[in-house]
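1. Quick one: sequence and predicted model below, then my questions.
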Amino acid sequence: MYLQPDERTKTIREAHVVMRRIGTELVRDKKAAVMRELNDQNGGVEKKDVLGRDLLSLLIKANMATNIPDNQRLTDEEVLAQIPTFLVAGHETTSTAAAWCLYALARNPRAQQKLREELLNAQTEFPSADELAALPYLDNVVRESLRLHAPVAFMLRGAEQDDVIPTSEPFVDRNGETQNGIRVGKGNRVIMSILALNHSTEIWGDDALEFRPERWESPPADISNIPGVWGHMLTFSGGPHACIGFRFSVAELKALIFTLVRALTFEFAADPEDVTSVGMFTQRPALRSEVKKGTQLPFFIRPYVPA
């Protein structure tokens, strides 16, 4: 019996076809541009010659460098496969993080104003990454927002061999036996909650579910044991499969918040208690009363006028 694909499956397939077509054209055009540049230079390109400003040019030039081993080069198919990564991991999660950060600041007008005062005192309207990193309250706000409202709620990992995951405390299994670890078999998939750890009252205190940027002025000592790749939390995961673009994502988020909060004020145009998260992987804001309308976060946005 053949089952017809539902509308969602059809939409996903159509999107893949479009992305592949556009991606193939992008890769072909970028490679041609690099080859023209090489012909003009009458020589090969090396890693140090990679000067392209966009990610795809950077990847293609690095991949064509003469001083890297052949076993480290990507095929055109592998380069093409990175384009959805640029779009989804490099765009959607950061934009979602920015939305949740503005949500947190709208719920905390004092924090929003305190941040705005720091940003307005900055010596430039176009700060570098180092200048953004030197703004302490902006750093606190971004850390707290990414802790409380991590765009990705969980991680999925597959076991390559039989193993036992140790637990911090013994537990009683469904057979009434006390265990000190969780057995996993080769091929089992393990789901780990990012939000459960980021929201743990045992780690962050009784106010773990509150947006309080000041907590980062004296963070809990226990967070040093969290194996996250950034900020002593699991927002960007950890280990060899951690987010490879976390530094870029944090810098991009800071730049967005710097630009927006410096110039604009954000107030809710809906009941903040009505805001919830939707999505299986990326947690996007929506309204409980209008879930069928999909992602939305209504704000009154006004130019900031000093009192």
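-> Perfect, thanks for sending it. Residues are numbered from 1 along each chain as shown.

2. Every contact and neighbour count from this point should use C-alpha atoms.
-> OK.

3. can you point me to the longest strand in this structure?
-> strand 163-172 (DSSP state E).

4. also this one, for the comparison:
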Amino acid sequence: MDQLNSLPYLDRVVRETLRLYAPVPETTRVAEKDDVIPVSEPFVDRFGQVQDSIRISKGASILIPILALNRSKKYWGEDAHEFKPERWESSSEAAASVPGVWSHLLTFLGGPRACIGYRFSVVETKALIFVLVRAFEFALAVPPEEIEKKTSVVQRPQLRSAPDQGAQMPLLVTRYTRE
């Protein structure tokens, strides 16, 4: 653990990966009571009325767009869709307002319904990357345009030419040798 925690660039890579490629792109909640949710910016509804809140009825499903918020230019800047681990060298003031349980991201949600295993997930991810990247080199075994995302509860890669074969990511793996 101490060795993993002493690797700041590994930490930045994991944060950026989980920001940009959250395994669970969205989730839902069900309202337990009638409520009014304020919005950060007024919007025009389908009837042309300007609204500063959203009325929610008991029993209504509420979509939480995790991936959309993690990639929002409002919080992450114009380069929000780019993979840039360097963005974690200093935190954005706008991103600091995101109520996630980890790193101002909604990857693991926030509040009382946040993922209870997020710490384990982060450490496990760091450990896997630390071990694998030091020992192996990876390359796609198919052209990049052959890979697409399949989303159900979690996102997984699949081949465009074989969607009926389920999740897959063909890789060429070779042992890394230091020169």
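-> Thanks, I have the structure now. If you're wondering where the values come from, they're calculated on a predicted model, not measured in any experiment.

5. so where is the longest strand of the first structure in the second structure?
-> The aligned range for strand 163-172 of the first structure in the second structure is 35-44, by TM-score structural alignment.

6. mean deviation (superposed) between that stretch and the first structure, please.
-> By mean CA distance after the TM-score superposition for the first structure, the fitted stretch 35-44 of the second structure averages 1.0 Å away from its aligned residues in the first structure.

7. Show me the helices in the stretch 51-200 of the first structure, by range?
-> For the stretch 51-200 of the first structure, helices defined by DSSP state H, counting those that start in this stretch occupy the ranges 55-63, 76-87, 93-107, 109-120, 129-133, 136-148, 194-198.

8. Please name whichever of these is nearest to residue 162 of the first structure.
-> helix 194-198 (23.6 Å; CA to CA).

9. how far apart are the longest helix along the second structure and its match in the first structure?
-> What stands out as the longest helix in the second structure, according to DSSP state H, is helix 118-135. Helix 118-135 of the second structure, aligned to the first structure and superposed, deviates on average by 0.8 Å (mean CA distance after the TM-score superposition for the first structure).

10. tell me, which helix in the first structure spans the most residues?
-> helix 7-41.

11. Tell me which other helices or strands that one touches.
-> helix 55-63, helix 76-87 (3 or more CA pairs under 8 Å, 6 or more residues apart in numbering; DSSP states H and E).

12. okay, now the counterpart of residue 136 of the second structure in the first structure: neighbour count?
-> Alignment note (TM-score structural alignment): residue 136 of the second structure maps to residue 264 of the first structure. When neighbours are counted by other CA atoms under 10 Å, residue 264 of the first structure registers 14.

13. Also the one 5 residues further on?
-> Residues contacting residue 269 of the first structure under the criterion other CA under 10 Å number 11.

14. if I look at it, how far off is residue 106 of the first structure?
-> 10 Å (CA to CA, to the nearest Å).

15. list residues touching both of those two?
-> Among the neighbours of residue 269 of the first structure, none is also in contact with residue 106 (CA atoms under 8 Å, 6 or more residues apart in numbering).

16. ok, back up a step: equivalent range in the second structure for the longest helix of the first structure?
-> Against the second structure, helix 7-41 of the first structure falls on no residues (TM-score structural alignment).

17. Off-centre distance for that helix?
-> 24 Å (CA atoms, centre = their mean, to the nearest Å).

18. what's the answer for stretch 171-179 of the second structure, then?
-> 28 Å.

19. Can you give me the end-to-end span of that stretch?
-> 23 Å.

20. List the contacts of that stretch.
-> With CA under 8 Å, 6+ apart, stretch 171-179 of the second structure has contacts from 134, 135, 136, 137, 138, 139, 140, 141, 142.

21. picking up where we left off before, now for the helices of the stretch 51-200 of the first structure, which one comes closest to residue 167 of the first structure?
-> helix 194-198 (13.8 Å).

22. against the second structure, where does the closest one fall?
-> Under TM-score structural alignment, the match for helix 194-198 of the first structure is residues 66-70.

23. buried set for the matching stretch?
-> 66, 67, 69, 70 (16 or more other CA atoms under 10 Å).

24. Check stretch 271-286 of the first structure too.
-> Buried-residue list, stretch 271-286 of the first structure, by 16+ other CA under 10 Å: 272, 275, 276, 277, 278, 282, 283, 284, 285, 286.
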